[in-house]
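Colleague: Dropping the sequence and predicted coords here.
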Amino acid sequence: MLALLVVDAAVSAVVELFFLPLRFDGALLPDLGGVPFPATAVLAAVGTPLLVRTAARLAPRLPVAGAPLAAWLATVLVFGFFGPGGDAVLVGDWRALLLLAGGALPAAVVLGGEMGRAQQAAAQRAADHDAARRPGVGTRTGA
């Protein structure tokens, strides 16, 4: 399942990169004078955190939960700067920053939250285990 999530992150990164230069120019979208339409940044902001959350639910360890984010980021950087045929696919304007911020920042926040919840749950389990091992701790004896 983790391999599928990593592959999904890489494929979505490639698709987001290739459709990042999309514009309202009448070819695929209505003609609005060539206004940029970076919808793939929104897809990255929604999809990448979902992949991270799903990976964290598989195993709440940083290498597992962070694997989709690492794959997405590596794919964006490799294909963005060294694309097919040596072409730079990543556009050199605000849309590139929007894609990177939209994909990486929400996913990093979700990763931190999931790791914090996992650490808190482990601490709670350890406290419960310690309390169960010590008889009489936390219980009142009749007065």
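Modeller: Received the coordinates, thanks.
Colleague: CA atoms for contacts and neighbours, from now on please.
Modeller: Will do.
Colleague: Buried residues in stretch 68-86, which are they?
Modeller: Buried residues in stretch 68-86, counted by 16 or more other CA atoms under 10 Å: 68-73, 75-77, 79-80, 83.
Colleague: go on, stretch 12-27?
Modeller: 12-14, 16-18, 20-23.
Colleague: now, which of those sits nearest residue 40?
Modeller: residue 16 (4.9 Å; CA to CA).
Colleague: Mind giving me the packing neighbours of the host helix or strand of residue 113?
Modeller: Assessed by DSSP states H and E, residue 113 sits inside helix 94-133. Counting contacts by 3 or more CA pairs under 8 Å, 6 or more residues apart in numbering; DSSP states H and E, helix 94-133 packs against helix 39-58, helix 62-65, helix 67-81.
Colleague: next, the one to line up against it:
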Amino acid sequence: MVEAFVLAVLELFYLPLRLDGTLLPKVADYQFPVTILLAVVTTPLLVVLASRYADGALAAAAPLLVWFGTLLYFGLFGPTGSTVLLGDWRTLLLFAGGALPGAMALGAFLGRAARAGDH
């Protein structure tokens, strides 16, 4: 859950990265939301890892819930009390990129648990 918290904070704060020559190479000042790709990979991975050691659905869902709650909290009430969420497509893709694959991984765990309970 700590990893989900840290990843959510980093993904949110680095979401506005641009290819403007400041932190990344200069390529016509394009938006480069690399943290969305990070969310797509790490959120379901954390759910899968938690489901291996979980004794129930809530424990398996904990990384996804922590990730989502952290994004909402820090996005709406940032470290200085201001809104950090961007009002464009990158925010929607960040939420979808982490929540949908994470929910699919959780659903796979719940399906396996239900199948094991039927036998």
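Modeller: Alright, I've got the coordinates. The structure displayed is predicted, hence computed values, not measured ones.
Colleague: TM-score them against each other, please.
Modeller: Overlay of the two chains. TM-score (TM-score structural alignment, normalised by the length of the second structure): 0.97; 119 aligned residues with a CA RMSD of 0.8 Å.
Colleague: rewinding a little: and the helices and strands packed on helix 94-133 of the first structure: which comes nearest residue 125 of the first structure?
Modeller: Across these, closest to residue 125 of the first structure is helix 39-58 (CA to CA), at 17.3 Å.
Colleague: Go through the buried residues of stretch 12-27 of the first structure and say which is closest to residue 55 of the first structure.
Modeller: Using CA to CA, residue 12 comes nearest to residue 55 of the first structure of the buried residues of stretch 12-27 of the first structure, at 15.7 Å.
Colleague: does the closest one count as helix, strand or coil?
Modeller: helix (DSSP: H, G, I helix; E, B strand; the rest coil).
Colleague: what's the angle between the helix holding residue 113 of the first structure and helix 39-58?
Modeller: 20 degrees (axes from the mean of the first three to the mean of the last three CA atoms, to 10 degrees).
Colleague: In the first structure, what sits opposite residue 2 of the second structure in the alignment?
Modeller: The equivalent of residue 2 of the second structure in the first structure is residue 7 (alignment by TM-score structural alignment).
Colleague: Ignore what I typed, I meant residue 82 of the second structure.
Modeller: By TM-score structural alignment, residue 82 of the second structure lines up with residue 87.
Colleague: repeat for residue 63 of the second structure
Modeller: Aligned partner of residue 63 of the second structure by TM-score structural alignment: residue 68.
Colleague: May I ask which helix or strand encompasses the residue lying closest to its match once chain neighbours are set aside?
Modeller: Take residue 68 of the first structure and drop its neighbours on the chain: the residue closest to it by CA to CA, 6 or more residues apart in numbering is residue 6, 4.7 Å away. Remark: residue 6 of the first structure resides in helix 2-19, with elements defined by DSSP H and E.
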